[in-house]
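> Starting from these lines, generate the structure:
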Amino acid sequence: MVLNQLTVLDAVRMLQRRELSAVQLMRACFARIEQREDSVHAWAALDKDAALARALLLDKGPITGPLHGLPFGVKDVFDTQDLPTAYGSPIYQDHRPEADAAAVTRCRQAGALVAGKTVTTEFATFKAPLTRNPHNTAYTPGGSSSGSAAAVADFMVPFALGTQTAASVIRPAAYCGVVGFKPSFGTIPRDGIKTLASSLDTVGCFTRTVDDAGLIASVLMDQPALRRLNYDGPPRVGIYRTPQWRHTLPETREALAQAAETLGRARAVVQEVDLPPEYCALVQLQSDIMAHEATRSLAVERERHASQISPGLQALLQGGDKIDAAKHQANLQRAAEMYARVGGWFERFDVLLTPSAQGEAPFADQGTGDPLFGRVWTLFGLPCVHLPFATGPHGLPVGLQAVGPKGDDYRLLCIAKWMHDKLRPQG
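Down below sits the predicted model:
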């Protein structure tokens, strides 16, 4: 048994029964980090001695909660009181927050142990970090939750926290071949997280199974029911190719065709979803809302530290400057009007199955990939789960995302587990 490769559920069971100590698991995770970090570069800050000391204290005391003794990674946009928090920017190189972000606090209160801070792109935007895809370090892990996805995929920690403003949970999960869960907007507190776009920012997590995502989400969302995902099925599955289908690569098209066939054989009702022509504008709408709100969120940094902001982020913020408050309110209203039509989809379908990314991860020197296929679902605030189950022409992971109605995260995760069990290679 390789301890650092345990799933969340398996590790938790052993920790709860005292068949495994928190120190043993933390040591195994750090051994993997020491073995691979020079290649993967998943971590922005680590303090092995402090993490092991906290693990030892847990081992000496009572069981503390559902995540007792479980190491995890924290994207470096979440404040942490015992580790530096730089938000992926040299502006905050020496920043030491006085308190943890609320999501980190919830995990700690449930007994989880922070192993370290994972690498993020600059203020959770698009500048490519040093982090590499653990499956092949010539390729990107995606962004902006680059280190979190890579750390879980490379068995450095069993789970990690991330955020999504466009596609920053789902796309890295797709490129790294792990489960990524972005819940309904507003269901996890964002206190203590560096804001990028307040209408869009959403806390999410990375795990290696859907069951694991349910357990972590149960803590983050304060919904104990998520700890047991039960669904008899079969579901009604809507295949949503999106108006951007022409941008998909053959491996994503093949994955969607394979999924439709496999789920159909499993007696799911699988049908195509109509593509409203006006939805072609949604990607740009999300981009405009994000850019405008980012100019507000990063106003102080622009005023005082402009030279330390990357050219790419400067360009995004300059685009946001061109959108005034009235136009921004009109954009939000238009998004709300378009979202009203989505409810009809979930009268016909239990879940939508749609691309997570164009295809396999691109080369690292080409950036973190296009967030194209996550923008609309973030704009609408819908819960999404990335399901890895295939590989592309270069042997890199490929999968799809399941999307559910807002607020029905439990049912989405239940159906996502049912589908993932059918789609994953057996044996």
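> CA atoms for contacts and neighbours, from now on please.
Fine.
> doesn't Phe380 make contact with Tyr339?
Yes. With the criterion set as Cα atoms under 8 Å, Tyr339 and Phe380 qualify as a contacting pair; they are 6.1 Å apart.
> Neighbour count: the two, which is higher?
Regarding Tyr339 and Phe380, a neighbour count based on other Cα atoms under 10 Å identifies Phe380 as having more, with 22 against 19.
> can you pull the contacts of that one?
Phe380 makes contact with Ala335, Ala336, Tyr339 under the criterion Cα atoms under 8 Å, 6 or more residues apart in numbering.
> Remind me which helix or strand the second one belongs to.
Secondary-structure assignment from DSSP states H and E places Ala336 in helix 325-348.
> Could I get the buried residue list for that helix?
Applying a neighbour-count criterion of 16 or more other Cα atoms under 10 Å, the buried positions in helix 325-348 are His328, Asn331, Leu332, Ala335, Tyr339, Trp345, Phe346.
> I'd like the structure of this one too, to check against the first:
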Amino acid sequence: MRVRGVAGPHRRAGVVSTAVTASLQETARTVAAGSTTATRLVEEALERLAATEPDIHAWVTVAADAAREQARRLDAGSHRGPLHGVPVGVKDIIDVAGLPTECGSPLRAGRVAGEDAWVVARLREAGAIVLGKTVTTEFAYFQPGPTRNPRDLTRTPGGSSSGSAAAVAAGVVPVAVGTQTAGSVIRPAAFCGVASYVPPVGALSYEGIHPMCPSLDTAGFFATTVEDLALVRAAVGGWSEVPAPRSDAPTLLLMRGDELGPVEPEMADALERAVTALRGDGARISDATLRLGPLEDDHVTVMEYEAAVSMRTELATSPDRLSDILREMLVKGAAVGEASWAAARARATAQRDLVTGLLGEADAILLPAAPGPAPEGLGATGKPTMSRPFQLMNLPAVAIPGMRTAAGVPLGVQLVGHPGREAGLLATAAWVQARLQE
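Okay, here's the model as predicted:
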């Protein structure tokens, strides 16, 4: 990790302390009221990073000096926007001007970005301060980086946005940016016990982000609460209003997840507890009559085909510098015909029409965010089975924390919504989160 201007940390064992820090919404209010400063927020973030990073390994580059300088400029000027002075982490496939974008691979070592990615520029316009770059799996695929789960250091934080999820879970930053092609924002949030949001593909510009699969790639966000995600989404999107939690009980369609793949007993139990709690507060929940399992294979087809196109140069010139799992995927993708890719996309479009039709009468689909809690060990990042069909259909999703196993390991549920109703999905998810906190 490159660190510039951070005091030496201490090492701890076991579970990293994840004491609750102020929410993003609360921080924004205190900054606007003059009760704190951007400089103080940055210093607090750097102190927390120094205390947790030896155990978690969430960061690949920390731009402490640049963050301090930006904070000084913000403190000396007028209020910049809704994220004024807020430190953020940025996944290391996303360009930040003056910092390396290495994509978790030696093939990108030393490559320094000349300008900010679109999403980073929008965060800065809203007043956010980039604290540094967070760890990604290799080219945002499945080969893990060094990051560990702050809730249990023996478990994976998920991937591919592993560092972003862990940085928020450890309380270093209130917001981090990730990307999702399969389940790379929803799954890490579930494993690390934080909230995350994935907008529909194309809702946010992908300019300045290393592409993998253009029809599947999207930027997303991590925060401690859904309300904080709503603030970030509104700020980046230029929305005139921040979606507030809805006041009335929603109508939800329930998928137990076993339609998509095996669900572990602890996750199945947590989902039933969630349904009971939500119904107790008036939510109308009915079983979804959806058969989306075949879309997982279609997602794999589209992902392999498009990844092989995007990374054909790397496969042709440096196959020995790619991990086995990535190289094998690219070789398989190179053998996928365009007709197979087009057929998979067509099936997804047909299913999307069916799902959005059902969502005309309901607010969201409720289902597990992952098959279970974060798996033990750091050699893999878990399975994205609960996200693949929805990412292929380009539907927005929110990971909602609050449930836990008997041993206290986080379990996340997710809501999937209509692509044209992002604000409504966030409002519904905030209502749900308020009722699932244990």
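> Would you pull the TM-score for this pair?
In this superposition the chains share a TM-score of 0.96, using TM-score structural alignment, normalised by the length of the first structure; 421 aligned residues with a Cα RMSD of 1.5 Å.
> Now do the strands in the first structure.
Chain-ordered strands for the first structure, with DSSP state E as the definition, fall at 43-46, 71-75, 113-118, 159-164, 179-182, 202-207, 236-239, 269-272, 351-355, 384-391, 397-403.
> which residues of the stretch 201-350 of the first structure fall in helices?
For the stretch 201-350 of the first structure, the helices defined by DSSP state H, counting those that start in this stretch cover 210-220, 250-265, 282-297, 299-305, 311-321, 325-348.
> And the stretch 1-150 of the first structure, by the same measure?
Under the criterion DSSP H, counting those that start in this stretch, the stretch 1-150 of the first structure contains helices at 8-16, 22-40, 48-60, 102-109, 146-153.
> mind checking which of those is nearest Asn136 of the first structure?
Comparison of the helices of the stretch 1-150 of the first structure against Asn136 of the first structure by Cα to Cα identifies helix 22-40 as nearest, at 9.2 Å.
> Let me have the contacts of Phe380 of the first structure in a markdown table, extended by distance to His292 of the first structure.
Rendered in a markdown table, the data for the contacts of Phe380 of the first structure read as follows (distance: Cα to Cα, whole Å):
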| residue | distance to His292 of the first structure |
| --- | --- |
| Ala335 | 15 |
| Ala336 | 17 |
| Tyr339 | 20 |
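> quick check, nearest of those to Gly214 of the first structure?
Checking the contacts of Phe380 of the first structure against Gly214 of the first structure by Cα to Cα gives Tyr339 as the nearest, at 25.9 Å.
> What sits closest to the residue mapped onto the closest one from the second structure if chain neighbours are left out?
Matched to the second structure by TM-score structural alignment, Tyr339 of the first structure sits across from Arg352. Among residues not flanking Arg352 of the second structure along the chain, Met393 sits closest, at 5.4 Å (Cα to Cα, 6 or more residues apart in numbering).
> After alignment, which residue of the first structure pairs with the one you found?
Using TM-score structural alignment to pair residues, one finds that Met393 of the second structure aligns to Phe380 in the first structure.
> The most centrally placed residue in the first structure and Thr378 of the first structure, how far apart?
Among the residues of the first structure, Val169 comes closest to the average C-alpha position under Cα atoms, centre = their mean, at 2.3 Å. Using Cα to Cα, to the nearest Å, one gets 10 Å for the distance from Val169 of the first structure to Thr378 of the first structure.
> same deal with Cys176 of the first structure?
For Cys176 of the first structure, the distance to Thr378 of the first structure under the criterion Cα to Cα works out to 20 Å.
> Looking at these two, which is more packed in?
Cys176 (31 against 25).
> what about the aligned partner of that one in the second structure, distance to Arg124 of the second structure?
In the second structure, Cys176 of the first structure lines up with Cys192, judged by TM-score structural alignment. Counting by Cα to Cα, the separation of Cys192 of the second structure from Arg124 of the second structure is 26 Å.
> And Gly202 of the second structure, by the same measure?
With distances taken as Cα to Cα, Gly202 of the second structure is found 20 Å from Arg124 of the second structure.
> Counting neighbours, go ahead and name the busier of those two.
Under the neighbour definition other Cα under 10 Å, Gly202 of the second structure and Arg124 were set side by side, and Arg124 has more, 22 against 14.
> ok, the aligned residue in the first structure for the more buried one - contacts?
With TM-score structural alignment as the criterion, Arg124 of the second structure lines up with Arg108 in the first structure. Under the criterion of Cα under 8 Å, 6+ apart, the contact list for Arg108 of the first structure reads Val114.
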